[in-house]
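Enquirer: sequence first, predicted model second:
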Amino acid sequence: AQKRLYILNQLEGAELSYNIPGAMLLEGELDRQRFEEAFCGLVARHETLRTGFEMVKGEAVQRIYEEAAFQVEYVQISGEQAEETVRQFVRPFDLAQPPLLRVGLAELAPDRHILMFDTHHIVSDGVSMDVLIEEFVRLYSGEPLEPLRIQYKDYAVWQQSDEQKAQLAKQEAYWLDMFRGELPVLELPTDYPRPAMQSYEGRTLQLFMNREKSEGLKRLAAENGATLYMVL
């Protein structure tokens, strides 16, 4: 998956397509030194955040660094500047230069800040971002974290084992059989025509549901061995 994302990231127009940005409002007293130390602790804790990607003899490889310089970006802004500040915070990553995590803190007032964060999908996803935020809160609160038993590279090695390769080959054969022949273009009933060339333009549509429906979807996913993302 990381090799695929590395190649896709090289495509023209895809520079920001695999960024995972976010922002949240922080209200209350904030210790900037402890704030930055907590994020530095995350970078030291997770090898993925200290991993760079490059081409070696025509092959995409990952390189894990013992250390990766990390610094929170600080800025003081007014409320009117907030939206533009968050927008400009999201910019392309150089995949060869870790950490592939960027954090910013925009001060609106001494007790009011906007936390901005951005990471690349090659080292993170929605689930892992939730984990990082949870661990950040615990580190900032001074709570010690249990050492990690495995790192992502251990999973990658397991995925490349002979046993796992055989399982993947079996799955590949199944899906190639399912999709053999000419495949129709998926034309969803949208209110706009499909562009001839992918533009990578889009927007976010939010919807809200009650707890009962939310729990029902999670049960449906668990009963079918699927993720909530797959169900949706």
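Expert: Sure, I can see it.
Enquirer: switch to C-alpha atoms for all contacts and neighbour counts from now on
Expert: OK.
Enquirer: tell me which stretches of the chain form helices.
Expert: Per DSSP state H, the chain carries helices over the ranges 2-9, 32-45, 82-89, 126-140, 152-159, 162-178, 211-223, 228-231.
Enquirer: in the first one, which residues are buried?
Expert: Just to be clear, that refers to helix 2-9. 6, 9 (16 or more other CA atoms under 10 Å).
Enquirer: just the angle between it and helix 152-159, please?
Expert: Relative orientation of helix 2-9 versus helix 152-159 (axes from the mean of the first three to the mean of the last three CA atoms, to 10 degrees): 110 degrees.
Enquirer: comparison target, given below:
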Amino acid sequence: MSDLSQRIAALSPEKRKLLLERLNQKKGDIFSGSQIVSQSRESNSFPLSFAQQRLWFFDQLQPGHSAYNIFQSMRLVGSLSVGVLEQSFQEVVKRHEVLRTTFTTVDGQSIQVIAPTPTFRLLVVNLQQLPEDKREVEVLRLAHKEAQHSFNLAKGPLFRVTLLRQSETDHVLLLTMHHIISDGWSIGVLICEIAALYEAFSLRKPSPLSQLSIQYADFAVWQRQWLQGEQLETQLAYWKQELGSRLPVMELPTDRPRLTIQTFSGARETLMLPKTLSEKLKALNQRQGITLFMILLAAFGTLLSWYTGQEDIVVGTDIANRNQAETKRLIGFFANQLVLRTDLSGDPTFLELLERVREMTLEAYAHQDLPFDKLVDALNPKRELNRSPLFQVKLVLENTQTPSLELPNLTISSLKVENKTVQVQFDLLLELNETEKGLFGVWEYNTDLFDTASIVQMSRNFEILLGKISTHPETKLNELKTILSEADKQHNLAQEQVYQNIIQQKLMNVKRRNNSRL
């Protein structure tokens, strides 16, 4: 997840100083006198954070659903000490109370309960008895099964680790956590700590990690106490002004009519933007003193406006929500969702649109502390069973890369596990990652609404749009939309020609067969 400081870090020093001054004027010293402190553990039960509360409600409606599983898999080749790896995970479970937390209800109130540190046992599945050509198939089967295996929030544990042994020097590590105790940032924390602990324990040294000053439960207590009164009203006032009046519903053209009840059946399609294009976009954001995310948001809004014919575009995004230094070292569910509303009216140039987007996003970041579900409750939009509230399309730029696991005497690589049952929460989600080769993206879409071909074409149109923007950002939006229309027309004509050629070839084949019978 990318928080405000990370998004602004890419700016030039002059622009960064100016924007930070403006942002601080908007936000003020909201955390003054609100330091998170460690709570007494005497009762051993604590309130849920607002983010946890949402997933708890979801689990009550659909118990044991795997939609909120966080799954990681990696191959470890070399000399692995299973005992040291187990000891490392034992220490991480000891350090982070959230990894031994369960959830229940007392007197109608949901609470989180922290268990004493258990003896951690690494589940080792030995596949060496299988023929070598069958082991990899079994690894993929077990990995897929593990990714879909649900959790019981009341019983736990909500953190599982499985080691698949293919040979003495070839293992696959499977990590699964429920989202209620973790997020994307947390995976990075976990990997860094396992690497440091494994290296130290391999040398029979003590843990090199400093003691944590707070735990996730302390954050949950603080959040409940802090977000009330004046702080809550300040946050609510901004969002009510920004979103409270006639919030538009995005009407993307779909391949099938929308069902009366929202479905979660989905699929994924990848996108790879060349490095040359990514570098041009970065050069643009440096010239304009904005972030890459702002450029992508403005371009994405332009694309959606062309598809829908709407000029008031609302999309969601994720934010890390780790504003205090103490929270950056914790495993837990901190991530929040922001609603970003872009005005594309008046046929501005793309540069003028960027100014609008910059103003809007900075305001949103300045009011990022209001949990999404409290925002939904406050705005109380008309609830529809076939749409997610407030926004149906989401854009995420993951510019905090999850570190790769590095262990002594081991070569570690990711294991790609095909997920045949993708669960989606929105009509459309585009998640982009900065890589050495360029911007890599994944489109996640609802298959009850869209065909794969439609998403592939949308991806192609997005790349065309970014290409034009990167070289001619002074172009007006209507001209950009004309370019998209022409590109789409040419593509459809080419596809139609391919289709006609196939039909013609089939007719010729039938004719030849008929002639051969005469």
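Expert: Arrived safely. Because the structure is predicted, anything quoted here is derived from the model rather than measured.
Enquirer: quick revisit: and the helices of structure 1: which comes nearest residue 189 of structure 1?
Expert: Smallest distance to residue 189 of structure 1 across the helices of structure 1 (CA to CA): 19.7 Å, for helix 228-231.
Enquirer: can you list the neighbours in contact with that closest one?
Expert: The contact list for helix 228-231 of structure 1, computed with CA atoms under 8 Å, 6 or more residues apart in numbering, reads 217, 218, 220, 221.
Enquirer: out of those, the closest to residue 8 of structure 1 would be?
Expert: Nearest to residue 8 of structure 1 among the contacts of helix 228-231 of structure 1, counting by CA to CA, is residue 221 at 29.1 Å.
Enquirer: isn't the closest one up against residue 227?
Expert: Yes: contact status for residue 221 of structure 1 versus residue 227: in contact at 5.5 Å, counting by CA atoms under 8 Å.
Enquirer: which one of those two has more residues nearby?
Expert: residue 221 (17 against 13; other CA atoms under 10 Å).
Enquirer: any idea how far the more buried one is from residue 228 of structure 1?
Expert: 6 Å (CA to CA, to the nearest Å).
Enquirer: also residue 2 of structure 1?
Expert: Distance of residue 2 of structure 1 to residue 228 of structure 1, computed by CA to CA: 22 Å.
Enquirer: burial count for residue 318 of structure 2?
Expert: 18.
Enquirer: that one corresponds to which position in structure 1?
Expert: In structure 1, no residue is equivalent to residue 318 of structure 2 according to TM-score structural alignment.
Enquirer: in structure 1, what residues pair with the strand or helix carrying residue 458 of structure 2?
Expert: Here residue 458 of structure 2 is covered by helix 452-471, with elements defined by DSSP states H and E. With TM-score structural alignment applied, helix 452-471 of structure 2 matches no range in structure 1.
Enquirer: check the gap between residue 10 of structure 1 and residue 175 of structure 1 for me.
Expert: Computed with CA to CA, the distance linking residue 10 of structure 1 and residue 175 of structure 1 is 27 Å.
Enquirer: again with residue 109 of structure 1
Expert: 55 Å.
Enquirer: the two: which has the busier surroundings?
Expert: Under the criterion of other CA under 10 Å, the comparison of residue 109 of structure 1 against residue 175 puts residue 109 first, with 14 against 10.
Enquirer: aligned partner of that one in structure 2?
Expert: Checking TM-score structural alignment: residue 109 of structure 1 goes with residue 167.
Enquirer: for residue 118 of structure 1, find the nearest of the helices of structure 1.
Expert: Per CA to CA, nearest to residue 118 of structure 1 of those: helix 82-89, 8.2 Å.
Enquirer: mean deviation of the closest one from structure 2?
Expert: Once fitted to structure 2, helix 82-89 of structure 1 is off its aligned match by 1.1 Å on average (mean CA distance after the TM-score superposition for structure 1).
Enquirer: what does that helix rub up against?
Expert: The contact list for helix 82-89 of structure 1, computed with CA under 8 Å, 6+ apart, reads 23, 104, 116.
Enquirer: now, of the residues you listed, which are buried?
Expert: Buried by 16+ other CA under 10 Å: 104, 116, out of these.
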